[in-house]
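Colleague: let me see the structure of the following:
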Amino acid sequence: MKNLVVLGGGESGVGTAILGKQKGFNVFVSDKGAIADKYKKVLLHHNIDFEENQHTESKIFAADLVMKSPGIPDKVALIQELVSKQIKVVSEIEFTSEYTNATIVGITGSNGKTTTTMLVHYVLRKAGLDVGVGGNIGDSFAKQVAEKSFENYVLELSSFQLDGIENFNSHIAIITNITPDHLDRYEYNFDKYIDSKFRIVKNQTENDFLIYDADDEAIQNWLSNNKIKSKLVPFSMEKELEYGAFLRGDKIIMKLKTEDILMNVSELTLQGKHNTKNAMAASLAARLLKTRKETIAESLSDFEGVEHRLENVQKINGVQYINDSKATNVNAAFYALECMDNPTVWIVGGVDKGNDYSDLMPLVREKVKAIVCLGLDNQKIIDTFGSVVDVLVETAGAEEAVKVAHKISKKGDTVLLSPACASFDLFDSYEDRGNKFKQAVKNL
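Modeller: Below you'll find the model as predicted:
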């Protein structure tokens, strides 16, 4: 019996443990921190051996195979030592892909991947396909393959998950865009981060497809310097294409075997330039999987959106409160500010991943009337925007931030939580941050 060691007792770790046990491995889960009660219950239910708040090296080095959770960097000593002992270390998606023949749509990118993943899943489900959704959202890919085994999967894939693949392949790969993010994991080298995203095409053949943003400079540069086997399916908002999806006036055109008018941009439930791009990417994926264009258009016009992504919370005294807690980098905050039509009180801040806020300057000058900082260290925000906005206030919690925003906003304004940073200084996660913001708005 082979030994499978799972590092990390979160969603992907526990899913892998369940699948590993089902496939006949002797499984041991080890987490350096505490394991959440809901996951402990699952491990106990499946009689899976685990430890928390420590790594017992003798047990870990007895592994034939190690699955490490995406949150553990490659450069930590334990991983380096496993590699030097020639013990294979893989990611959850790599481990799981051995056990399914399903058609996979894999979606990566710095921003828009959750929305695009949910959109593709929604369209395919409406078209009657047997389809699961996973990766960074919902149940882990591993758990689904163990318990449900769909014919198709739509997976949201972070660069960390792609770093750990050898043979994993997406029949349809989507790269939404690439902007500097998580550079702390890539030695502050943007090229390494770009290469990491493009691992999604590593195992593609000429029967597979890559859907990508043809307006994105980083993607275009990489493609012009590297040969790939799969068929290129671009989308653009700036130019008409020979093949792919583009805008003609305010209509979305899809040109694959034939040229079709898909729908008018105004009919999309999700507004904003970036959402038009997400819709194009999702449409192309669905069309390549033989979905009727009527079904695609109908789905895009009644899709509800993603929690914590430009989510309308409530209107109070004529002020609209918007929760965009999922904006954990500058580019995501850029999209949010770009969508604002009213004078905006912007709640920003948290753990900075090497952010350069200068890209936001024109939007802040044009749209932001006041800034409310929500983080422990706000110096960079203050240095960048202090002289640009009339009011800048520091706060140390969602409730305080909302109360201050409420005070300085007036009828016709928008209060936007779009932090451009990770949440771990004051919150458990971006979801926790978004939920506390929503609760604070309801308490006003």
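
Colleague: use CA for all of it now, contacts and neighbours both
Modeller: OK.

Colleague: show me the contacts for Ala36.
Modeller: Contacts of Ala36 were listed using CA atoms under 8 Å, 6 or more residues apart in numbering, and they are 9-10.

Colleague: now Pro343: how far from Ala286?
Modeller: To Ala286, Pro343 is 38 Å away according to CA to CA, to the nearest Å.

Colleague: pull out the buried positions in stretch 94-103.
Modeller: Neighbour-count burial for stretch 94-103 flags 94-97, 102-103 (criterion: 16 or more other CA atoms under 10 Å).

Colleague: how about stretch 313-325?
Modeller: 313, 315, 319-325.

Colleague: next step: the buried residues of stretch 94-103 restricted to strands.
Modeller: Residues of the buried residues of stretch 94-103 located in strands (DSSP state E): Thr103.

Colleague: would you turn the buried residues of stretch 94-103 into JSON lines with distance to Gln439?
Modeller: Below are the buried residues of stretch 94-103 laid out as JSON lines (distance: CA to CA, whole Å):
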{"residue": "Glu94", "distance to Gln439": "39"}
{"residue": "Phe95", "distance to Gln439": "39"}
{"residue": "Thr96", "distance to Gln439": "38"}
{"residue": "Ser97", "distance to Gln439": "40"}
{"residue": "Ala102", "distance to Gln439": "40"}
{"residue": "Thr103", "distance to Gln439": "40"}
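
Colleague: from the buried residues of stretch 94-103, which is closest to Ile165?
Modeller: Nearest to Ile165 among these is Glu94, at 5.1 Å by CA to CA.

Colleague: ok, back up a step: more neighbours: which of Pro343 and Ala286?
Modeller: Neighbours were counted for Pro343 and for Ala286 using other CA atoms under 10 Å; Ala286 has more, 24 against 18.

Colleague: one more to put side by side:
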Amino acid sequence: MKAAVIGLGVEGKKAVNSLLNHGWEVYATDLNINVDLSGLNLPNLSLDVIDETQTVSIVGDGITLDLGFTNPYDIDQCDAVAISPSMFGGEFATKLLKNSNLLSDVVDKHKDIFTIGITGTNGKTTTVHMLKEILENAGKNVLVGGNGGGGFSGYYDLILEANEGEYDILLVEVCDMTLDFCKYCFDFDMIGLTNIGNDHMNVHKTIANYKNSLVRFFEGKTVFTAFNQDFNTDFKESSDKNIPYFEYQDELKLFGKFNLLNAGLATAIARELKIPKDVIKSTLSEFNAVEGRLDVYKINNVSVYVGKTDNSDALTSILSEKDFYAIFIGTPRHNEIHRLDILDAAVRYNPEVIVLFPGLDDTLDMAVYRLNSLGYMGNIITVNSLDEIIELVAEYSHEDAILIGGNGQDTLINIQERIKLISENL
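Modeller: Purely as a prediction, here's the structure:
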């Protein structure tokens, strides 16, 4: 079998790796000759420079990769096409799919498995892992995956894995930017919404547009939304069945009311699936924070809170519950200026110190300018390395609490690992 992968963003690269791992031959293409190929598993490559300034072909075992152009003939020879989820619904993708089959239509065993989607702005990954552990402790064979940003191997990997194993339940983390794509690719039986927040506004443009995308996504499904969720009336009209959930009331190791809501969502879905209450309660009482998500460590006198908080709503939900002497913020990519509004949230809570470090990109100058324009009067510090961050944590280790968050999941995981190691050895 041979597949064409169109676009080599996060999901495209994950699709290439997954297809190769599952024994497919791959034709991959991206119109950008300078696309970042890191993360691709491309052994035994040979490079064929067709035109030094415009196009490049790379040939390896089972793969041909064209940069700067697309070869229609190679696409026509493929059994399936994997497009970037962000392309779905666009003119190019629609035209392409008229003559080709999307991978989810060619490999479609996943559509016969009971499928649960978890979407929303914040809390998706934590909720998915909570629900996964509950279901597995109840004896279910669960396949988990989806949104590459959640640390999974992408939607196409999930589809390919489901085709090869025997599973009771498919559990999909659905990014809010890929709702239409996922509605087409998966046959959801239940959908849980964590929340609607201020993120990816470069795509949604407005909260109303985001809400309308969810209304389409929920159509005819069993949907779980928080009891106080905005637009619940719209969601009830769209869904076949709308089930409200509330903050979890039993023991939970995780910090924050937002995690009580995540646990409440996982609990509501589990109960609808007739999972015994004792299994739910015992699972959640032992549940630990997912790697890269908010966790708390003790170093000397200070409680160090570390985890991804890459939008203003995520950061505000933490700052509204705890005062922090210092807030460390990982900066966003150059093309994600909208995410600098996390600094607005930080300034509103007026910590003594704001420390800036490169999260996804080195946009420190932009972040400093933003803080100055907001009139922040505290101490602004910029750092460029993990060692510098650890030095400042040690300096503040006799304060009450500090928060390390912002953008850059991989960077934050590295920080988390070092902080945990120090904490365990004190």
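
Colleague: what's the most distant pair in the buried residues of stretch 94-103 of the first structure?
Modeller: Farthest pair in these, by CA to CA: Phe95 and Thr103, 16.0 Å.

Colleague: distance between the ends of stretch 23-42 of the second structure?
Modeller: End-to-end distance for stretch 23-42 of the second structure: 14 Å, by CA to CA.

Colleague: how distant is it from the center of its chain?
Modeller: Offset of stretch 23-42 of the second structure from its chain centre (CA atoms, centre = their mean, to the nearest Å): 21 Å.

Colleague: what comes up buried for it?
Modeller: Within stretch 23-42 of the second structure, the residues scored as buried using 16+ other CA under 10 Å are 24-31, 33, 40, 42.

Colleague: out of those, name the two that are farthest from one another.
Modeller: The most widely separated members of these, counting by CA to CA, are Trp24 and Ile33 (24.1 Å).

Colleague: all strands for the stretch 151-300 of the second structure, in order.
Modeller: In the stretch 151-300 of the second structure, the strands defined using DSSP state E, counting those that start in this stretch lie at 169-174, 190-193, 222-226, 241-245, 295-299.

Colleague: as CSV, these with distance to Leu19 of the second structure would be great.
Modeller: Putting the strands of the stretch 151-300 of the second structure into CSV (distance: least, CA to CA, whole Å) gives the following:
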stretch, distance to Leu19 of the second structure
strand 169-174, 19
strand 190-193, 27
strand 222-226, 32
strand 241-245, 36
strand 295-299, 34
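
Colleague: among those, which is nearest Ile275 of the second structure?
Modeller: Ile275 of the second structure sits nearest to strand 169-174 of all those, at 13.2 Å, using CA to CA.

Colleague: so where is the closest one in the first structure?
Modeller: Mapping strand 169-174 of the second structure onto the first structure (TM-score structural alignment) gives residues 152-157.

Colleague: same check, this time on stretch 276-293 of the second structure
Modeller: Residues 292-309 of the first structure are where stretch 276-293 of the second structure lands, counting by TM-score structural alignment.

Colleague: compute the first-to-last residue distance for the matching stretch.
Modeller: So stretch 292-309 of the first structure: terminal residues 28 Å apart, CA to CA.

Colleague: just stretch 253-262 of the second structure next, same as before
Modeller: When the termini of stretch 253-262 of the second structure are compared using CA to CA, they are 13 Å apart.

Colleague: so where is that stretch in the first structure?
Modeller: The aligned range for stretch 253-262 of the second structure is 269-278, by TM-score structural alignment.

Colleague: what comes up buried for the matching stretch?
Modeller: By 16+ other CA under 10 Å, the buried positions in stretch 269-278 of the first structure come out as 269-270, 272, 274-278.

Colleague: just these: which are in helices?
Modeller: 274-278 (DSSP state H).

Colleague: format these as TSV; extra columns: distance to Lys353 of the first structure.
Modeller: Listed next are those as TSV, based on distance: CA to CA, whole Å:
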residue	distance to Lys353 of the first structure
His274	22
Asn275	24
Thr276	27
Lys277	25
Asn278	24
